[in-house]
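>>> 3D model of this:
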Amino acid sequence: MITFNRRAILFISCLLLVGVANAQGKIPGGKIEEGFEYRVLPDAQPVTAKGKVEVIEFFWYGCPHCYDFEPELSAWVKSQPKDVAFHRVPVAFREDFLPHSQLYYALLAMGKADALNDKVFYAIHKENKRLLTENEIADWVASQGIDRNAFLTNYRSFAVVSKAKAANQLVMQYRIDGVPTIVMQGRYVTSPSIAGSKAKAIEVITFLEDKIRKDRYK
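Purely as a prediction, here's the structure:
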């Protein structure tokens, strides 16, 4: 009869768990496979930047998971070469969330989206501001040193309202069922929930980036 002491059993158990996790590709350094860590859209969507790696993040300012993923994603974006084209698409799964989409596009139109993106997340998730009414949004934006009237002109503009509504059409085209979700080159889809963790999602994004380059941006 073969016996093992408790320490040996624990050690073997840990090895088995790591092996399973690697086989599933759920920890950094594990395998990355289509259908597990990412999926491929049945109908590829056209890219807007030819000869580049197009990366789209579908997000919602009110989503705690988007807020949690933002530091890792932003760090990845800042480290990328010039052939990576990164865009954000705000998602409003409900009509009353559309003000968040308008907020993003109004800031984008004013060239302030990158500067205030993290602050919007912080205001909602750490300062308990809903930012779902025009007055509340305008007051908050003004507190950030932006002219209130200039912001409202953009916020109410036909272009911004149209972009906010069109963003929800993209949700259907890209088959987005949750956020945050990353779509690359109009065909590859991944996210922290699909990949298994935030760290693994970044690893998958990098893997797909290399794949797209090797495939000559296809």
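
>>> from here on, just use CA atoms for contacts and neighbour counts.
Will do.

>>> buried ones in the biggest helix by length in the chain?
Looking across the chain with DSSP state H, the single longest helix is helix 6-24. Neighbour-count burial for helix 6-24 flags Ala21, Asn22, Gln24 (criterion: 16 or more other C-alpha atoms under 10 Å).

>>> just put these in JSON lines and tack on distance to Ile56.
Output for these, formatted as JSON lines (distance: C-alpha to C-alpha, whole Å):
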{"residue": "Ala21", "distance to Ile56": "28"}
{"residue": "Asn22", "distance to Ile56": "27"}
{"residue": "Gln24", "distance to Ile56": "25"}
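
>>> next, the second sequence, to be compared with the first:
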Amino acid sequence: MNKRLALLLLALLPLIACSRQEPPAAAPAATEAAAPAVADEAVPADEPAAAADAATTPAPATDPAATATPDAAPAAEAAPPAAAAPAPGAPVAGVDYVLIANGQSFLPLNGKVEVVEVFGYVCPACAQFQPLVNGWKNKLPANVRFTYVPAAFGGPWTNYGKAYYAAETMGLVERTHDDLFKAIHIDQTLKGERGTDSVADIAAFYGKYGVDPKQFASTVESFAVNAKLNKAKQWAIRSGLEGTPTIIVNGKYRVLGKTFPDMLRIADQLIAQESAAAAQ
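You can find the predicted model right below:
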């Protein structure tokens, strides 16, 4: 039995060695070039495949190693992977943003870079995002136009979306936008998604800012406001909206991001990218 066991172990040793050699074989070329033995070691005559690989890999024209002896060629081969690496922090499609097929801006660009936040007053995440957006949008370059677009997902979302456009029509957005989030999510004087706020309930909130609640309610139900909300809904659908808050740049890029600050970082990069393209 001992003799058979010994023979079995001897048979398995080559398999174990191959397994342990796999990680070094898969290591990047830059790591291999860092080993002094590779740079100094000549290619044996009985390894034509390795010699062929070395012969068919050209050295970079700007690298001094291009005029060096063949022994220095392996060290020079590490340069192309390093040069081909993407620029640090550059936004990546499918990771940082979604490229919207046939995307269109919400409003005519007129030489501006458009940044849209699709939001909902009843959305808790939008309420958390709003303080960050306030500080960020106030520092945007002069060539950037920031626009709020309310999402119309039905139920209370629709009434509050119409309330946004009624407030816009009556010049109330700047004074009421943050306060409405506060009324729903902090003070809870309005229900948001916790119940049903009638148009009269919402109009009473805006009445605190010097407008006639009845006039506000009438504006909410007007043809112009309904047309604006319908346009916003159709644009959000075409843009592939999946949730709120969502940032869309120039109607082309739907920002992803892992956190709210990350979303704004990516938006900044896309704004810079679109500004540079417009300047050309």
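
>>> after the longest helix of structure 1, next one along is what?
Toward the C-terminal end, the helix or strand that comes next after helix 6-24 of structure 1 (DSSP states H and E) is strand 39-40.

>>> any idea how far the aligned residue in structure 2 for Phe207 of structure 1 is from Pro88 of structure 2?
With TM-score structural alignment as the criterion, the equivalent of Phe207 of structure 1 in structure 2 is Gln269. Separation of Gln269 of structure 2 from Pro88 of structure 2 (C-alpha to C-alpha, to the nearest Å): 12 Å.

>>> how far off centre is stretch 150-159 of structure 1?
Taking the mean of its C-alpha atoms, stretch 150-159 of structure 1 sits 25 Å from the chain's own mean (C-alpha atoms, centre = their mean, to the nearest Å).

>>> residue contacts, the closest residue in space to the match of Phe207 of structure 1 that isn't next to it in sequence?
Closest residue to Gln269 of structure 2 apart from its sequence neighbours, by C-alpha to C-alpha, 6 or more residues apart in numbering: Pro91 at 6.9 Å. Residues in contact with Pro91 of structure 2 (C-alpha atoms under 8 Å, 6 or more residues apart in numbering) are Tyr97, Ile266, Gln269, Leu270.

>>> out of these, which is nearest to Trp235 of structure 2?
Tyr97 (17.6 Å; C-alpha to C-alpha).

>>> is the closest one in contact with Lys252, as I believe?
No - Tyr97 of structure 2 lies out of contact with Lys252 (C-alpha atoms under 8 Å); the separation is 9.6 Å.

>>> which one's more surrounded, these two?
More neighbours surround Tyr97 than the other of Tyr97 of structure 2 and Lys252, with 22 against 19 (other C-alpha atoms under 10 Å).

>>> find the nearest non-adjacent residue to the equivalent of the more buried one over in structure 1, please.
Residue pairing (TM-score structural alignment): Tyr97 of structure 2 is matched to Tyr38 of structure 1. Distance criterion C-alpha to C-alpha, 6+ apart; nearest residue to Tyr38 of structure 1, sequence neighbours excluded, is Thr190 at 4.7 Å.

>>> for that neighbour, grab the count of nearby residues.
The number of residues packed near Thr190 of structure 1 is 27, by other C-alpha under 10 Å.

>>> so how far is Leu208 of structure 1 from it?
10 Å.

>>> number of residues surrounding Thr123 of structure 1?
If you look again at residue 123 of structure 1, you'll see it is Ala, not Thr. Ala123 of structure 1 has 15 nearby residues by other C-alpha under 10 Å.

>>> mind listing what's buried in the helix or strand containing it?
Element membership of Ala123 of structure 1, judged by DSSP H and E, is helix 113-125. Going by neighbour count (16+ other C-alpha under 10 Å), the buried part of helix 113-125 of structure 1 is Ala113, Leu116, Val120, Phe121, Ile124, His125.

>>> kindly report the same for stretch 22-34 of structure 2.
Ala29, Ala30, Glu32, Ala33.

>>> repeat for stretch 80-96 of structure 1
Ala85, Arg88, Val89, Pro90, Val91, Ala92.

>>> of the residues you listed, closest to Arg213 of structure 1?
Minimum separation from Arg213 of structure 1 among those (C-alpha to C-alpha) is found for Ala85, which lies at 12.8 Å.

>>> in structure 2, what residue corresponds to the closest one?
Per TM-score structural alignment, Ala85 of structure 1 is aligned with Arg145.

>>> element containing the nearest residue to its match once chain neighbours are set aside, please.
Among residues not flanking Arg145 of structure 2 along the chain, Glu114 sits closest, at 5.0 Å (C-alpha to C-alpha, 6+ apart). Glu114 of structure 2 is part of strand 113-119, with elements assigned from DSSP H and E.

>>> sounds good, over and out.
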